[in-house]
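Undergrad: this is a predicted model, with the sequence first.
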Amino acid sequence: MEFTNVGLKVENRVGYVVITHPPANALNGDTFDGLNACLDYILEQDEIKVVVITGAGKFFVAGADIKEFHQAFGDGEKGRQLAEVGQRVFDRMEQFRKPIIAAINGACLGGGFELALGCHMRIAAEEAMMGLPELKLGLIPGFAGTQRLARILPKSKTIELLLTSEFMTGREAERLGLVNYAVPLEEVLPKAKQLAEAIATEKGMCAIAAALQAVNQGLNRSFEEGQALEAELFGKMFLTEDAKEGITAFVEKRKPQFTDR
């Protein structure tokens, strides 16, 4: 399958998505369309259980396409629509039933940082520059960066990063809890592959999807409502063949052979 500005390779039940829009992999309408179409395809492929997103070349995604922003100057409605396009795609990623891991191999700025925040997990090169520089352009983040960042970091730190437009390295992002791991550049994709394959080959899809649903939907509810959702999903697991296999394998002291049913 071919997608606009997006490549896909499947290996060992992991789908490797590569943003390919030189020179800096900037996000534009075509790239969002390509990414959305790629997600459609991945969702239909039972073979793919985990997704890794990275950027071609030395960049992850260095931001949004400023040319499109320039075309919206003087038209607030068009600006709002530009923001909503990115928000819809990144919302979809966050709610995706298959885990998405960002492999941040280089500059991850503006819209690229917002893309990474929409992923379930993040692995970054130690020296990769990350941040939200939109205020330097007289703008604010438009792809839910103000919202997702404030749900990960304390409010005061979020505001500092927004108003100063300061960049951080992958190492600093790890210290703040924004990325799961910061590793040398040459280890970014191997680390993402290791993590993705551990999930894809050792866990059943029913439980993977339920765990993501419990966390993502539970965070938007009260604690009590989140508990109720967890209990409901826990009960549904007992209707799956995977749960029967997992429990039987535990009792028989062997490795389970999940079938994702």
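TA: Alright, I've got the coordinates.
Undergrad: rest of the way, CA atoms for contacts and neighbours
TA: OK.
Undergrad: and the gap between residue 158 and residue 226?
TA: Residue 158 is 26 Å from residue 226, where distance means C-alpha to C-alpha, to the nearest Å.
Undergrad: second one coming, line it up with the first:
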Amino acid sequence: MKNYLNLLTDLQNNILYLTINREEKLNALNKDTLAELHDCFIAALNDELIKGIIITGKGEKAFVAGADIKEFSDFNAEEGKNLAKEGQTKVFDLIANSKKPVIAAINGFALGGGLELAMACHIRIASQNAKLGLPEVSLGLIPGYGGTQRLTELVGKGKALEMILTADMISAEEAEKLGLINYAVSAADLLPKSTALMQKILSRSPEAIAAAIQAINAFNHSQSGYQAEIDAFGSCFSTSNFKEGVSAFLEKRKPNFR
């Protein structure tokens, strides 16, 4: 694997450990990091030495604490729509449809785009200090990287509505009860547990693994739902409340929505 600015890669025993390396920014997903994730996954999917991928975040605080809001704070509706479409196509759907198994090792905050990244992975394991949520409505937005669809698939419509409409975070323990994550473990056990589970998966037929992922992804999957999210996400950018939400976030104050 080549060297990346915002990613660390480590290949051990056919498992690629992929670490998002923006600890000072709580590993937020900026444009460059998303481009590197796309490039890295394309390379990994075409590398016969790599059989499975484990994604985590650098440091002890955050897996990924969201998107880099400064980058889209002045976007219009069309730019917002393109942001969601490009991200979904090049990164989140690429991961979800990967023929090789992908595990998210959630080592801290997984918020907004960070939780959407984890949900695009096939299996999620979180440390007990992790907090998970989709806070986009507090910015005058909605999730734009598949969050409305994947959260609903994982936890059901009622809980997905509650989490998205309140913008509240939940604990790893609650996330496990809801089925949002597979396991909540101690921080020390996070990578060992993820590795052990990946090793068990990789002991099975790779063709069967790929076929199972494809078949499970086809269950109750509506492409129109993802397109509806992209359209609705884009439309939020034309509202004054989006401008207020982002301004409040950047100024570290409470938003005054109208």
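TA: Thanks, I have the structure now. Only a predicted model underlies this, so the values are computations on that prediction, with no experimental measurement involved.
Undergrad: quick one: stretch 101-110 of the first structure aligns where in the second structure?
TA: Matched against the second structure by TM-score structural alignment, stretch 101-110 of the first structure falls on residues 103-112.
Undergrad: distance between the ends of the matching stretch?
TA: 18 Å.
Undergrad: in that stretch, what counts as buried?
TA: 103-112 (16 or more other C-alpha atoms under 10 Å).
Undergrad: any idea which of those is closest to residue 76 of the second structure?
TA: residue 112 (19.8 Å; C-alpha to C-alpha).
Undergrad: contact partners for the closest one?
TA: 65-67, 133-136, 143, 147 (C-alpha atoms under 8 Å, 6 or more residues apart in numbering).
Undergrad: can you tell me which of the residues you listed comes closest to residue 189 of the second structure?
TA: residue 65 (21.2 Å).
Undergrad: how many neighbours does that closest one have?
TA: Counted with other C-alpha atoms under 10 Å, the neighbours of residue 65 of the second structure add up to 25.
Undergrad: please report how far the aligned partner of it in the first structure lies from residue 130 of the first structure.
TA: Alignment note (TM-score structural alignment): residue 65 of the second structure maps to residue 62 of the first structure. Computed as C-alpha to C-alpha, the residue 62 of the first structure to residue 130 of the first structure distance reads 9 Å.
Undergrad: list the residues that contact both of the two?
TA: 107-109.
Undergrad: OK, contacts around residue 145 of the second structure?
TA: Contacts of residue 145 of the second structure by C-alpha under 8 Å, 6+ apart are 84-85, 87-88, 92, 113, 116, 230.
Undergrad: what does it correspond to in the first structure?
TA: In the first structure, the residue matched to residue 145 of the second structure (TM-score structural alignment) is residue 143.
Undergrad: in a strand, its match, correct?
TA: No. Residue 143 of the first structure is assigned coil when assessed by DSSP: H, G, I helix; E, B strand; the rest coil, not a strand.
Undergrad: and the nearest residue to it once chain neighbours are set aside, what element?
TA: Nearest non-adjacent residue to residue 143 of the first structure, counting by C-alpha to C-alpha, 6 or more residues apart in numbering: residue 87, 4.7 Å away. Assessed by DSSP states H and E, residue 87 of the first structure sits inside helix 76-94.
Undergrad: and the helix or strand just after that helix with helix 76-94, angle?
TA: On the C-terminal side of helix 76-94 of the first structure, the nearest following helix or strand under DSSP H and E is strand 100-104. Angle of strand 100-104 of the first structure versus helix 76-94, following axes from the mean of the first three to the mean of the last three C-alpha atoms, to 10 degrees, is 110 degrees.
Undergrad: how far apart are strand 100-104 of the first structure and its match in the second structure?
TA: Compared with the second structure after fitting, strand 100-104 of the first structure deviates on average by 0.2 Å (mean C-alpha distance after the TM-score superposition for the first structure).
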